[in-house]
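[1] sharing a sequence plus its predicted fold:
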Amino acid sequence: MSRPVTATLDLSALRNNLQIARQAAPNSRVWSVVKANAYGHGIDRVWSALGGTDGFALLNVEEAILLRERGWKGPILMLEGFFHAGDLELFDKYRLTTSLHSNWQVKALANARLNAPLDIYLKVNSGMNRLGFTPERVHSIWQQLRAIPNVGQLTLMAHFADAEQPEGIVEPLARIEQAAEGLDCARSLSNSAATMWHPEAHFDWVRPGIILYGASPSGQWCDIANSGLRPVMTLRSEIIGIQNLKAGDAVGYGSRYRASGEQRIGIVACGYADGYPRHAPTGTPVHVDGVMTSTIGAISMDMIAVDLTPCPHAGIGSPVELWGNEVKIDDVASAAGTVGYELMCALAPRVPVVTV
């Protein structure tokens, strides 16, 4: 029999979460962000559950081609645009909307031989200083693009660095307004946090990502606990070993944990080689045999030790949820000093994935 660790994807939760995003921005169209292989969930597994979206947004052209080959005929937005001038042949063939954030891309687009114009998302640097044109340059670039036959519909695009904060979009939005002055343009600005919490930034298209998969853009589950969003991924395993400790007995590599008295612990078939965070400390929540308890000691490559004091009836084969409906991925990530995004994307290829 195979090792018991599995990841289950609830496709009904994906559909639910897309609907929650629509309700949050009822007057906007939705780009469902499926970059990083749908945040580790697998585009091929989940895209059909998001088929009610208005468009998909991602990074890799291979994933865009996969969507086309699976039958998606709607818009696909390439969030970082094309990386080489030669990529435009594929963008043309598969009718991909591209972002533009650099001078060389503008020139490459002007010189390309295309069968039909491509829709363009012109990216504004809202102060995050990753990609995009500064606000004072946007107007001239916009006019330059308007004169290029290869350019179809133009949309202004930006991103927010601090949208999970109540005042986090005030300054960036002012920069975007400066860039858009005098332009009659559609806009796509809102990530997950802005979609949920900043309706003044919704405009024409919103771009929810992490909320589609049922985690919080702030990294704190409490911030979305009453939103109706549901976790999509559940990581499960079983107890494969039991140890009965005496006072002073150590657990795991580095002997980071020592029992203060008699203690019964379980060994779970899951570890950092499966995608569980290696730096999760003693006390990270875990659900064992229907009861909430916690990890103890260092996380091993293939195993995790858990405290069975709250669940004395647990034994070999007892079910364990590492994250999912009972243990929120945000809470595991927070304990480990990271974010739920990373845990989703870090799910290892060796973990079997089941969709329901």
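    Noted; the coordinates are in hand. Numbers count the residues shown, from 1 in each chain.

[2] for the rest of this, base every contact and every neighbour count on C-alpha atoms.
    Noted.

[3] off-centre distance for stretch 180-197?
    Between the centre of stretch 180-197 and the centre of its host chain there is 20 Å, according to C-alpha atoms, centre = their mean, to the nearest Å.

[4] report the buried residues of it.
    Buried residues in stretch 180-197, counted by 16 or more other C-alpha atoms under 10 Å: Ala180, Arg187, Ser188, Leu189, Ser190, Asn191, Ser192, Ala193, Ala194, Thr195, Met196, Trp197.

[5] what about that stretch, how long is it end to end?
    22 Å (C-alpha to C-alpha, to the nearest Å).

[6] report the buried residues of the lengthiest helix in the chain.
    Longest helix of the chain, by residue count under DSSP state H: helix 11-24. For helix 11-24, the neighbour count (16+ other C-alpha under 10 Å) marks Leu11, Ala13, Leu14, Arg15, Asn16, Asn17, Leu18, Gln19, Ile20, Ala21, Arg22, Ala24 as buried.

[7] same list (those) but as JSON lines, adding distance to Asp274.
    Compiled in JSON lines, the buried residues of helix 11-24 are given as follows (distance: C-alpha to C-alpha, whole Å):
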{"residue": "Leu11", "distance to Asp274": "22"}
{"residue": "Ala13", "distance to Asp274": "23"}
{"residue": "Leu14", "distance to Asp274": "23"}
{"residue": "Arg15", "distance to Asp274": "27"}
{"residue": "Asn16", "distance to Asp274": "27"}
{"residue": "Asn17", "distance to Asp274": "26"}
{"residue": "Leu18", "distance to Asp274": "28"}
{"residue": "Gln19", "distance to Asp274": "31"}
{"residue": "Ile20", "distance to Asp274": "30"}
{"residue": "Ala21", "distance to Asp274": "30"}
{"residue": "Arg22", "distance to Asp274": "33"}
{"residue": "Ala24", "distance to Asp274": "34"}
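
[8] second one coming, line it up with the first:
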Amino acid sequence: MRPLVAHIDLDALRHNYQLACQCAPQSRSAAVIKADGYGHGALACARALAGETPAFAVACLEEAVVLREGGITTPIILLEGIFSADELALVDHHQLWMAVHSAWQVEALLAFSPREPIPVWVKVDSGMHRLGFAPENVSAVWQQLREAPQATSLHLMSHFATADATDSRYFQQQMALLQMLATTLNAPLCLANSPATLAWPVAHGAWNRPGIMLYGSNPLESATPVTDQLRPVMTLRSEIIALRDVEAGEPVGYGGRWQAPRRSRIAVVAGGYGDGYDRHAQDGTPVLVNGQRCPLVGKVSMDMFTVDVSEVPDASIGSEVVLWGRAANGAVLSVDEVASSCDTISYTLLTGVLPRVPRRYHGAFV
């Protein structure tokens, strides 16, 4: 069997969720498991968290149905609501909660007759300028839904554009607008994503919705004592499948981007962009070989990449290579650091691990 495997630590997932709850003890925290649990497997993650979280959050109906068909009975909120009016029948059937961000969604809901009123979260465009009602229209929408028999448990929600940044001016502008609306409408709030959960207690509302932090990634621009407590959930682990020595000046990989500055020992690792490992990884991108940091050298290929293991004398065929996560000796390579070397973010790396990479689940809830 090809040695590249994504190992998923469900105990670490539960630890990170509990940390999110500790950050905001007066809030309820909906675990965000959209995009197949950020690449970790939504159903397995939901089963591990079902006894912990009062609700899950997903992007769309298809993701919610997978959970329901897998036996998850916990409330599920559709963060983008419905995409067509005929989806309301399944929202009703599966007893889902839904966000509304556009007038047509409200009109569709008011023309529908659910078996029971549907919990609705009204999304406000407080400055992200993506989804949501303009602030000046929110009161009318809120009043319309409050009087509608189709809707219940109204909440006001929004999304922060800069909660992860050290410059707080735009965050504070969004927050002031939302506080004003909440006071005017006497509305419970759901605002805090992972960075706001970690760094902005003022944003903690009736509900928070931690996402990437659940999987062990730090969404802030720098580490804090709290983010240092996050545990990596995914370890993307492979092995050395070939070794060779190259002389000084010899190129390695497509285009000869990297040339050996000295006589070097080069390891070939099973894993490439055909598995979701980023082709934009630069020379020097770290991996762990037998728990020791080594630099990637040369361009990533579809099925393999190369690493300079000149400083790892015990490197051999079958030696462990950790692309990110925790090595057998306990050393940790953050997915955030790898993402930085690829000029991207951890979200893209984690959600980009492709289906041909098997997931193996570990922990008490396997």
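    Structure's in. What do you need? Remember, predicted model here, so these are calculated numbers, not experimental data.

[9] can you pull the TM-score for these?
    The TM-score (TM-score structural alignment, normalised by the length of the first structure) is 0.97; 354 aligned residues with a C-alpha RMSD of 1.3 Å.

[10] which of the buried residues of helix 11-24 of the first structure lies closest to Ile265 of the first structure?
    Comparing these against Ile265 of the first structure with C-alpha to C-alpha places Ala13 closest, at 33.1 Å.

[11] surely the closest one and Met233 touch.
    No: contact criterion C-alpha atoms under 8 Å: Ala13 of the first structure and Met233 do not qualify, at 9.1 Å.

[12] and for the two, which residues touch both?
    Tyr213 (C-alpha atoms under 8 Å, 6 or more residues apart in numbering).

[13] show me where the stretch 201-350 of the first structure has helices.
    Taking DSSP state H, counting those that start in this stretch to define them, one finds helices in the stretch 201-350 of the first structure at 329-335, 340-345.

[14] mind checking which of the ones you listed is nearest Ser48 of the first structure?
    Short answer: helix 340-345, nearest of those by C-alpha to C-alpha, at 19.1 Å.

[15] which part of the second structure matches the closest one?
    Using TM-score structural alignment, helix 340-345 of the first structure lines up with residues 346-351 of the second structure.

[16] just give me how far the longest helix seen in the second structure sits from the chain centre.
    If you go by DSSP H, the second structure has its longest helix at helix 169-185. From the chain centre to the centre of helix 169-185 of the second structure is a distance of 26 Å (C-alpha atoms, centre = their mean).

[17] check which residues of it are buried.
    For helix 169-185 of the second structure, the neighbour count (16+ other C-alpha under 10 Å) marks Tyr170, Phe171, Gln172, Gln174, Met175, Leu178, Gln179, Leu181, Ala182 as buried.

[18] hang on, the earlier thing: how far off centre is the match of helix 340-345 of the first structure?
    Relative to its parent chain, stretch 346-351 of the second structure has a centroid offset of 7 Å by C-alpha atoms, centre = their mean.

[19] ok, stretch 344-351 of the second structure next?
    On C-alpha atoms, centre = their mean, the centre of stretch 344-351 of the second structure falls 8 Å from that of its chain.

[20] swap in stretch 167-174 of the first structure?
    23 Å.

[21] ok, back up a step: pipe the buried residues of stretch 180-197 of the first structure into a markdown table and attach secondary structure per row.
    Formatted as a markdown table, these follow (DSSP: H, G, I helix; E, B strand; the rest coil):
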| residue | secondary structure |
| --- | --- |
| Ala180 | helix |
| Arg187 | strand |
| Ser188 | strand |
| Leu189 | strand |
| Ser190 | strand |
| Asn191 | coil |
| Ser192 | helix |
| Ala193 | helix |
| Ala194 | helix |
| Thr195 | helix |
| Met196 | helix |
| Trp197 | helix |
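
[22] biggest separation within those residues, which pair?
    Using C-alpha to C-alpha, those span at most 23.3 Å, a distance reached by Ala180 and Met196.

[23] contacting residues around the closest residue in space to Gln259 of the second structure that isn't next to it in sequence?
    Closest residue to Gln259 of the second structure apart from its sequence neighbours, by C-alpha to C-alpha, 6 or more residues apart in numbering: Pro251 at 4.2 Å. When contacts are counted by C-alpha under 8 Å, 6+ apart, Pro251 of the second structure is found next to Arg257, Trp258, Gln259, Ala260.

[24] which entries within the residues you listed meet the buried criterion?
    Buried among the contacts of Pro251 of the second structure by 16+ other C-alpha under 10 Å: Trp258, Gln259, Ala260.

[25] quick one: His287 of the first structure and Gly324 touch, right?
    No: judged on C-alpha under 8 Å, His287 of the first structure makes no contact with Gly324 at a distance of 9.6 Å.

[26] my read: Asp307 of the first structure touches Val268, true?
    No: assessed by C-alpha under 8 Å, Asp307 of the first structure is found out of contact with Val268, at 10.7 Å.

[27] so for those two, which residue has more residues nearby?
    Val268 (28 against 22; other C-alpha atoms under 10 Å).

[28] count the residues that sit near the nearest residue to that one once chain neighbours are set aside.
    Distances taken as C-alpha to C-alpha, 6+ apart put Ile239 closest to Val268 of the first structure, at 4.5 Å, once the chain neighbours are dropped. Residues near Ile239 of the first structure, counting by other C-alpha under 10 Å, number 25.

[29] having no further points to raise, I will conclude here.
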